[in-house]
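S.K.: below are the sequence and a predicted model; questions follow.
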Amino acid sequence: WYYYKNGTLVRNAWAGNYWLGADGRMATNAWVDNNRYYVGNDGAWIKDYGNKSGWQKEGSAWYYYKNGTLVRNAWAGNYWLGADGRMATSAWVDNGRYYVDGNGLWVPSYSETSKNISALNMTQYYQGDARWGGKVYGISNLANTGCVPTALAMAFSGLGQNVLPTAVADTIYNNTDEMNVSELGTSGKGAVYAIRAYGYKHAVITTKEQLISALQSGKPVFATVGRGIFAKGRLTHAIILSGYSNGKTKAMDPDSAYNTGKWYDVNTIWNQRSTDPYDTNIGGSFVAIG
């Protein structure tokens, strides 16, 4: 919905009890007008919404408001509020320093060493291996654009299935349009298709806390990263993460003998996550496999 006055689109202003944003679109389910007022699902201003205070249950999740403002990335007593304001449960939080149980309550008895877990024992594969690097899939070959199937083959080996990168690539290419068809490489949807095809569940990771929790639970994490440690000279790249030790995780790189098999700071890797729509068309660029 938009509102016009004398033929001109109204922006950044109220039309009755409805707020028009910078693009002129009527806002819904949002704080507006410099975060002073809240409009609901139908766009109408909710008069008492700004008076929210303390714990509020919305749907199945708990949130905490202070003076009408949603608290994020902070503690409310012994409960942690994540980046989206949701109370965390069964997770390591606050940069992996503390653990909260299934009810969200901090568990002081969890020791520092209990956060550490060994990395999976994976077979090292390289996308440019002479045995398969020249195999063509659509508009390119495995050596140039095969990081996703090669990374997933390593993850599957760590979970007990010894499959070659070509087998994973065949699975994606022959059953989807998500590899070297509309764009170079494999999309997030293509990666998830392969994870399911090989019998595993997946969970898209959208916060650093979720990443740490997945690593500490022993799950390998498929990660697409942007330019930085692993994606020098290319737009994005796929790697596998596993294990957790004092804020670091082990990365398996399908295209670099220098980078692979080393432990890296989780914060650094999280900050280099891909934001490319081709990688994030599943809702994020990191996926826990299990």
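M.R.: Good, I have the coordinates.
S.K.: when you work out contacts or count neighbours from here on, use the C-alpha atoms and nothing else.
M.R.: Noted.
S.K.: ok, now which ones touch residue 273?
M.R.: 223, 224, 225, 226, 285, 286 (Cα atoms under 8 Å, 6 or more residues apart in numbering).
S.K.: ignore what I typed, I meant residue 251.
M.R.: With Cα under 8 Å, 6+ apart, residue 251 has these contacts: 239, 240, 241, 242, 259, 260, 261, 262, 263, 264.
S.K.: how about the second one, secondary structure?
M.R.: If I follow you right, that is residue 240. strand (DSSP: H, G, I helix; E, B strand; the rest coil).
S.K.: burial count for residue 199?
M.R.: For residue 199, the neighbour count with other Cα atoms under 10 Å is 10.
S.K.: now residue 229
M.R.: Residue 229, neighbours per other Cα under 10 Å, totals 12.
S.K.: next: the one 5 residues further on.
M.R.: Other residues near residue 234 come to 10 when the count uses other Cα under 10 Å.
S.K.: same deal with residue 170?
M.R.: Quick note: residue 170 (other Cα under 10 Å) scores 15 neighbours.
S.K.: quick one: it is in a strand?
M.R.: No - secondary structure of residue 170 (three-state DSSP): helix, not part of a strand.
S.K.: now it: how far from residue 145?
M.R.: 14 Å (Cα to Cα, to the nearest Å).
S.K.: got it, and residue 173?
M.R.: In terms of Cα to Cα, residue 173 sits 12 Å off from residue 145.
S.K.: overlap in contacts, the two.
M.R.: residue 180.
S.K.: the more surrounded of these two?
M.R.: Taking other Cα under 10 Å, residue 173 and residue 145 do not tie; residue 145 has more neighbours (23 against 20).
S.K.: that one reaches residue 185, doesn't it?
M.R.: Yes - counting by Cα atoms under 8 Å, residue 145 touches residue 185, with 4.8 Å between them.
S.K.: second structure follows, compare the two:
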Amino acid sequence: MKTFSRVLCVCCICAVCSLLLPASAGTFASPAGSAPAEPASGTDYQTVAAGTGRAMPIVMYSQGDPAWGSYLYGGRDPMASHGCGPTALAIAVTSLSGQEVTPVDTARWSYANGYFSPGRGSVHGLIPRGAESYGLKAEKLAAITPDSFRMVLSADKLLVLLMGPGDFSDSGHFIVAYGYDDSGCILIADPASTERSLAVWPAETLIGQLSKTAKDGGPVWVLSRP
């Protein structure tokens, strides 16, 4: 499988999250034996869960997409390196509401409403407040367990996770969980990596790598239709 270069996180101080991505960010991986492909912006991206699994169709965006990867978040920081928050929010809003909301739209909203942090990325409150601004319901997941993940995802809701150091980041990174397979592993949309998005993740692995410094109801938010 064609892979991404390693993702490095700049910093995550208290309520801030950002990523530093290599120049190859936005290149999508393809399954072994198939030709590489570049999905168009907003391509439907769904892993079909078999057996007792459950997955809702979502629209997948990459923060490094050529359509907006060089867009300057807050007028100064490229989306490809600092846009995981707006991109995760755009995935959730577009998938749940049916509105076509791009990462640029959510980045502009974030900046206009004070959720952009220069050089650092996004204030954590971007996820709940941004979701509510687009008409979604946002809640804190109080009991963070594998069973609670699967229960929420069974109800056609999405989880936005703020990850800490580990497989996703050296410090902090927003991803979206949208289902689980028949073994109970979680299906995710990672704004920075199609390779990680194509993998399935034990809920225990994700829970063990959640941010320990999350604010504003994090590190796990439940987003749903009102």
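M.R.: Yep, it's here. Values in this document were obtained by computation on a predicted structure and should not be read as measured data.
S.K.: residue 178 of structure 2 maps to what in structure 1?
M.R.: By TM-score structural alignment, residue 178 of structure 2 lines up with residue 242 in structure 1.
S.K.: neighbours of that match, how many?
M.R.: 29.
S.K.: now residue 146 of structure 2
M.R.: Neighbour tally, residue 146 of structure 2, other Cα under 10 Å: 17.
S.K.: how much space separates it from residue 101 of structure 2?
M.R.: For residue 146 of structure 2, the distance to residue 101 of structure 2 - Cα to Cα - is 30 Å.
S.K.: returning to what we had before: from the contacts of residue 251 of structure 1, which is closest to residue 129 of structure 1?
M.R.: residue 260 (14.9 Å; Cα to Cα).
S.K.: the equivalent of the closest one over in structure 2: which element?
M.R.: Here residue 260 of structure 1 is matched to residue 197 in structure 2, going by TM-score structural alignment. Here residue 197 of structure 2 sits within helix 194-198, counting by DSSP states H and E.
S.K.: go on, residue 193 of structure 1?
M.R.: helix 188-197.
S.K.: give me the stretch of structure 2 that that helix matches.
M.R.: Going by TM-score structural alignment: helix 188-197 of structure 1 matches residues 124-133.
S.K.: how about the longest helix along structure 2: buried residues?
M.R.: When structure 2 is scanned for its longest helix (criterion: DSSP state H), the result is helix 84-97. Neighbour counts over helix 84-97 of structure 2 (16 or more other Cα atoms under 10 Å) mark 84-96 as buried.
S.K.: equivalent analysis for stretch 180-191 of structure 1, please.
M.R.: So stretch 180-191 of structure 1, judged by 16+ other Cα under 10 Å, has buried residues 180, 184, 185, 186, 187, 188, 189, 190, 191.
S.K.: circling back: am I right that the match of residue 260 of structure 1 is in contact with residue 179?
M.R.: No - contact criterion Cα under 8 Å: residue 197 of structure 2 and residue 179 do not qualify, at 11.8 Å.
S.K.: distance of residue 179 of structure 2 from residue 150 of structure 2?
M.R.: 7 Å.
S.K.: which residues are in contact with each of those two?
M.R.: The contact lists of residue 179 of structure 2 and residue 150 share residue 186, where a contact means Cα under 8 Å, 6+ apart.
S.K.: who has more neighbours, the two?
M.R.: Per other Cα under 10 Å, whichever of residue 179 of structure 2 and residue 150 has more neighbours is residue 179, with 32 against 21.
S.K.: pretty sure the more buried one sits in a helix.
M.R.: No - looking at residue 179 of structure 2 with three-state DSSP, it is strand, so not inside a helix.
S.K.: skipping its backbone neighbours, what lies nearest the residue nearest to the spatial centre of structure 2 in space?
M.R.: Centroid check for structure 2 by Cα atoms, centre = their mean gives residue 175 as the closest residue, at 2.6 Å. Of all residues not flanking residue 175 of structure 2 in the chain, residue 190 sits nearest, at 4.9 Å (Cα to Cα, 6 or more residues apart in numbering).
S.K.: quick one: contacts for the one you found?
M.R.: Residue 190 of structure 2 touches 62, 88, 174, 175, 176, 196, 197, counting by Cα under 8 Å, 6+ apart.
S.K.: all helices of the stretch 151-290 of structure 1, in order?
M.R.: 165-175, 188-197, 208-216, 266-271 (DSSP state H, counting those that start in this stretch).
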